[in-house]
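**Student:** Mind looking at a prediction? Sequence and model below.
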Amino acid sequence: MSTPILVDEPKDLAPLILSSDSFGRRERFDAWREELMLRVIRVDVDVPDKTNFRTRLRVLNLPNIAIIERRSTPSVVKRTRDLVRDGDDAFVFTLPWGGTVEIRAGADEARVGPGEATITPLDEVGGLRTPLGVRGVSLRVARKAALSLAPGVERLVNRPVPVDEAAFAILSSYVVSLMSAPRGLDPSLASLADQQVRELLAHVFDPSGDLARAQTYGGIKAARLHAVIRDIGRSLGEPDLSAASVGRRLHVSERYVQQLLEGAGKSFSAYVREMRLKRARQLLGDPLIAHLRIADIAAMAGFNDLSHFNRMFRSYFGQTPSDARRAQ
């Protein structure tokens, strides 16, 4: 739901983790509500089961946008009449990855699930209920920026909004990557990420709009390339990994995946081979799997032909897999 992030931005732009596990079980819900939700996030919250309540937020404050990744048991999050008086008029774009979100604002009620989104204005009394819990992401954007990203956004508030599937897949992957950066983002990277997230939002809500195609933010290809690289890294062990399979998962064409990598100076096959060889070398040095055969290591990295693997490994690293293992 609406989650205006008012915490101080750290110099190193790393995600801020807010977890109900920080409090003892007996006082968990009351402490979470009073100390974090009301005072910091500026929303009220209620739950059907205080004893078993659990939630975790990861918040990344970029220069012009706040990203909130949320996992929570069933709850109701709301902006009350008293809270609305704080003058915050930003919009929050909420995109559930799992579970459903029920919107309640005045006389309006609606249900939003995966593949849809809702846009919540923070200057209106209302709330979002997650009856079965929820996983998803919310992006808080200042009103002026939100209006430029999605023209006519005021007509879309407090109702289910279909989103562009391809852009949503890329946005989700990119947000997860930003949240996983172990040391956070330096100012230049944070600024670039801010531009790319806003441009991706434009594509999610208005894929054919002029802004989505314009060079205003100029980072859409970089964001998509990042999503492709992340997908390849997670899929190296799949023998049938291909540009087509990556494209299907990210809802883009096989040729577009190839073009993104070619623009970065690599063919798809060359990049995958390089990443598989590096993964294999890493696995060969892992003491926890030292008992596995080299053939097993090769298969884990996506190589089905041991002879081919041995030749590629020696050509790339200048030593055999056995030599690499002994050298660790």
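**Tutor:** Thanks, I have the structure now. Numbers count the residues shown, from 1 in each chain.
**Student:** rest of the way, CA atoms for contacts and neighbours
**Tutor:** OK.
**Student:** buried set for the biggest helix by length in the chain?
**Tutor:** When the chain is scanned for its longest helix (criterion: DSSP state H), the result is helix 187-205. For helix 187-205, the neighbour count (16 or more other C-alpha atoms under 10 Å) marks 190, 192-205 as buried.
**Student:** Could you report the neighbour count for Ser307?
**Tutor:** 11 (other C-alpha atoms under 10 Å).
**Student:** how far away is it from Leu261?
**Tutor:** In this view, Ser307 and Leu261 are 28 Å apart by C-alpha to C-alpha, to the nearest Å.
**Student:** How about Asp194?
**Tutor:** Distance of Asp194 to Leu261, given as C-alpha to C-alpha: 23 Å.
**Student:** Kindly report the same for Asp44.
**Tutor:** Going from Asp44 to Leu261 by C-alpha to C-alpha gives 46 Å.
**Student:** Second structure follows, compare the two:
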Amino acid sequence: MIKTTYSDAILSGFDYLLRNYPEVFVLGQGLWSPWYVGNTMKNLDKKYGKDRIIDTPVSESACTGAAVGASICGMKPIIVHPRMDFMLYAMDSIVNQAAKWSYMFGGQLNAPVTIRSIINRGGSQGAQHSQALHSWFAHIPGIRVVMPSTVEDARDLLIASVLCPDPVIYIDDRWLYEQTANLKPIKETPLKFITPKCLKNGDQITIVGSGYSTNLALKASTKLDSDGIGAEVFDLRVLNPFKSENILNSVLKTKRLLVIDSGWKTCGMASEVITSIVEHIPTNTLIDPPRRITLPDCPAPSSEVHEKDYYPNEENIIKFINDSYHF
């Protein structure tokens, strides 16, 4: 096994796909830059050529439309949006075209495009550069939404996304880029078989996260263990289609549920997880009502001082659990 970072794992996934699948190519802004997308694309243009690693003009709509069109014609393009916020310019191509193509043609034609969208937050970036919009896209039928939290999933879910016959939005978070872990050899797993994964066992509360929120859940659970509270931590991994069975079985065991989400509260992913569990368990199963920790329903602040109150952290998660549940 090789120890690597989350960002290097993404680079490894790109390298594997480009090396083994000639129909794969990548386009987007800043792909030839040594810093624009971190080191996740480093030297790929030199290794595979600028006809497969295409640094595009600043036109999210045009470039995403080109990627969707190429996917319909048999290619496996990956369009990279360095900031999720500006991917909104490409909503027609994603929501009205890629997501609908297979349905409109009775499953005879697909649009297997992979849309890599990066979440940038913190550092006083403010309201227009800090948005995590995963729940928006999870709402759309026809699009698979993937959100890796671990180093291994950063690589393997990228590979699974690109090899999937459906359009996939792959969302990575810059706050995870320095996380390290040992990587096992690559083993291709079809995306349709990926389910929520238990990252830590416990018997008193089930905590569910996705992306960076899973990282927070694991850190908080370690402190909870030292306080005698056994937390079972689940990573969603795939937000759409959401498969709740593993989490449901956990909640039936622990009888408590907390969902931590990096998006806003209203109509968010946390609400979907809670509803999907509650509607399948017998009345009075839970010892405490299900809870959620999310961003407040307001845009991200530019002030570093206010950011500390705006974004959940390990300490306020632990306090929330101690204040909200009866152990």
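**Tutor:** Perfect, I can see it now. It should be emphasised that the depicted structure is a prediction, and the values quoted were computed from it without experimental measurement.
**Student:** Superposing both, give me the TM-score.
**Tutor:** With the length set by TM-score structural alignment, normalised by the length of the second structure, the two chains reach a TM-score of 0.30; 182 aligned residues with a C-alpha RMSD of 7.1 Å.
**Student:** so after the longest helix of the first structure, what's the next helix or strand?
**Tutor:** Sequence-wise, the next helix or strand downstream of helix 187-205 of the first structure (DSSP states H and E) is helix 210-213.
**Student:** Just after that following helix, pick out the following helix or strand.
**Tutor:** Going down the chain from helix 210-213 of the first structure, the next helix or strand is helix 220-235, by DSSP H and E.
**Student:** relative orientation of that next one and helix 187-205 in degrees?
**Tutor:** Between the axes of helix 220-235 of the first structure and helix 187-205, defined by axes from the mean of the first three to the mean of the last three C-alpha atoms, to 10 degrees, the angle is 90 degrees.
**Student:** Which of the residues in helix 220-235 of the first structure are classified as buried?
**Tutor:** Within helix 220-235 of the first structure, the residues scored as buried using 16+ other C-alpha under 10 Å are 220, 223-232, 235.
**Student:** any chance of the residues you listed in TSV, plus distance to Gly127 of the first structure?
**Tutor:** Output for the buried residues of helix 220-235 of the first structure, formatted as TSV (distance: C-alpha to C-alpha, whole Å):
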residue	distance to Gly127 of the first structure
Ile220	32
Ala223	32
Arg224	33
Leu225	36
His226	34
Ala227	32
Val228	36
Ile229	37
Arg230	35
Asp231	35
Ile232	39
Ser235	39
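**Student:** Determine which two of those residues are furthest apart.
**Tutor:** Put simply, by C-alpha to C-alpha the two of the buried residues of helix 220-235 of the first structure set farthest apart are Ile220 and Ser235, 22.7 Å from each other.
**Student:** The stretch 201-327 of the second structure: strands as residue ranges?
**Tutor:** Using DSSP state E, counting those that start in this stretch, the strands found in the stretch 201-327 of the second structure span residues 205-209, 231-235, 238-240, 257-264, 291-295.
**Student:** Looking at those, spot the one closest to Asp45 of the second structure.
**Tutor:** Across these, Asp45 of the second structure has its closest neighbour in strand 238-240 (29.3 Å, C-alpha to C-alpha).
**Student:** Give me the neighbour count for Gly210 of the first structure.
**Tutor:** For the record, residue 210 of the first structure is Asp, not Gly. For Asp210 of the first structure, using other C-alpha under 10 Å, the count is 12.
**Student:** who touches Asn39 of the second structure in this structure?
**Tutor:** Neighbour list for Asn39 of the second structure: 7-8, 11 [criterion: C-alpha atoms under 8 Å, 6 or more residues apart in numbering].
**Student:** Check the gap between it and Asp8 of the second structure for me.
**Tutor:** As judged by C-alpha to C-alpha, Asn39 of the second structure and Asp8 of the second structure stand 7 Å apart.
**Student:** Sweet, I'm off.
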